[in-house]
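> Sequence plus predicted model, see below.
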Amino acid sequence: MTRRRLILIRHAKAEAGAVDLERPLTSRGVSDAAAAGLLLARAGVVPDRAVLSPARRARQTWDGVQAGLAEPVEAVIDERVYDNHVAALLQVIADVEVNVDAVVGCLVLVGHNPSFAELAITLDDGQGDQQARQRLRVGYPTSGVAIFELTGGWDELAPESATLLGFDIGRGAA
């Protein structure tokens, strides 16, 4: 069976604003996004692809995360991530290898709550890191990073079909 990794990153701390899509990261958010990238690097995560919400704060979060990774990662914007519904996120994941010539072994999604927390809890098969599960159930704060492992294809992802390997929060010095 093919083992895959799914990384769910909630965007970093953003400014308030009248136009939600255009809200930028705060200085703390910029620092936290970079810290989230270092979390992935320390965990040995090597993403093949990233799918981002079109929101400015999600794109800026990915820029900060990617700065901590060893190699650049192809990122695509998908409106469905901004829709903030678990069903939409599952479809984004199922579609990840459509029109792509390479196998995606490690996928990163960067988006929003409440859908990221709901998706993480829904996917958890109960077999992974118990401390990570407890932290996840307390809340999914900005710069939260959940790392899952699954077997099979992306289009086979279903409730309770992924093992939670870790849940951490990127916090920088700012």
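Perfect, I can see it now.

> from here on, contacts and neighbour counts on C-alpha atoms
Will do.

> and Gly29, helix, strand or coil?
What DSSP: H, G, I helix; E, B strand; the rest coil gives for Gly29 is helix.

> and if you look at Leu90?
Going by three-state DSSP: Leu90 is helix.

> now Ala34
When classified by three-state DSSP, Ala34 comes out as helix.

> which residues sit in contact with the closest residue to Arg171 other than its chain neighbours?
Excluding the flanking residues, the one nearest Arg171 by CA to CA, 6 or more residues apart in numbering is Asp32, at 4.4 Å. Residues near Asp32 by CA atoms under 8 Å, 6 or more residues apart in numbering: Ala12, Lys13, Ser143, Gly170, Arg171, Gly172, Ala173, Ala174.

> Please compare the first structure with the one that follows:
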Amino acid sequence: MELILWRHAEAEEGAPDLGRPLTPKGVKQAKRMAAWLRARLPEGARVMASPATRAQQTAAALTERFETVPALAPGASPQAVLTAAGWPDGGGLVVVVGHQPTLGQVAAWLLTGQDAQWSIKKGALWWLRLRRRNGGAEVQVRAVIGPDWVDD
């Protein structure tokens, strides 16, 4: 199984929190990262997004065919994200468009087995893969990239 943790792009400040849209810079970030992803995603990749407007807009830059998952809303637990994604036995590739600090906590737990507060930059993603071999399993990092490293 592969899992992409994609933090929503830059959003406007204000309230209500769930209704905050992307800034013009955030729209560019989302489009830039979506183009990078689109060129690399296999057919049939599943895309899930938080119900927050900023996550919905980020996911929509990649595809119109994404699933809104309430369990990915701001404040979600790392376990809720992993359960929603079907980790580790769901198979295939799942893109999760969500929020900090949850996505950083998920990355930390998957890579170290420890609770930790790791930061994922706005619009950036972590691409992880579960590799099973010799009766064991390990999580590998395939890519960590932010929108400032991707060409327009």
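Okay, I see it. Bear in mind that the values here come from a model prediction, so they are computed numbers and not experimental data.

> now for Glu13 of the second structure: what does it line up with in the first structure?
Aligned counterpart of Glu13 of the second structure in the first structure: Ala16 (TM-score structural alignment).

> how near is that match to Arg10 of the first structure?
Remark: distance between Ala16 of the first structure and Arg10 of the first structure (CA to CA, to the nearest Å) = 16 Å.

> For those two, indicate the residue with more neighbours.
Arg10 (30 against 12; other CA atoms under 10 Å).

> I'd assumed Gly139 was in contact with that one.
No: if you go by CA atoms under 8 Å, Arg10 of the first structure and Gly139 don't touch, sitting 11.3 Å apart.

> Show me what the residue nearest to Arg171 of the first structure lines up with in the second structure.
Asp32 of the first structure maps onto Gln29 in the second structure, by TM-score structural alignment.

> what about that match, distance to Ser77 of the second structure?
25 Å.

> and Ser115 of the first structure, what is it in contact with?
Ser115 of the first structure makes contact with Asn84, His85, Val86, according to CA under 8 Å, 6+ apart.

> Residue in the second structure paired with it?
Looks like Ser115 of the first structure aligns to Thr102 there (TM-score structural alignment).

> so how far is Phe148 of the first structure from Ser161 of the first structure?
Distance from Ser161 of the first structure to Phe148 of the first structure, by CA to CA: 10 Å.

> neighbour-wise, which of these two wins?
Phe148 (24 against 19).

> for that one, helix, strand, or coil?
Secondary structure of Phe148 of the first structure, per three-state DSSP, is strand.

> right, and it touches Ile7 too?
Yes: between Phe148 of the first structure and Ile7 there is a contact at 6.3 Å, judged by CA under 8 Å.

> A helix includes Leu119 of the first structure, no?
Yes: per three-state DSSP, Leu119 of the first structure lies within a helix segment.

> list the contacts for it?
By CA under 8 Å, 6+ apart, Leu119 of the first structure lies in contact with Val86, Leu89.

> any idea how far it is from Arg10 of the first structure?
Relative to Arg10 of the first structure, and taking CA to CA, Leu119 of the first structure is found at 12 Å.

> cool, and Arg57 of the first structure?
Arg57 of the first structure is 10 Å from Arg10 of the first structure, where distance means CA to CA.

> what's the answer for Val104 of the first structure, then?
Val104 of the first structure is 21 Å from Arg10 of the first structure, by CA to CA.

> cool, and Leu38 of the first structure?
Leu38 of the first structure is 15 Å from Arg10 of the first structure, where distance means CA to CA.
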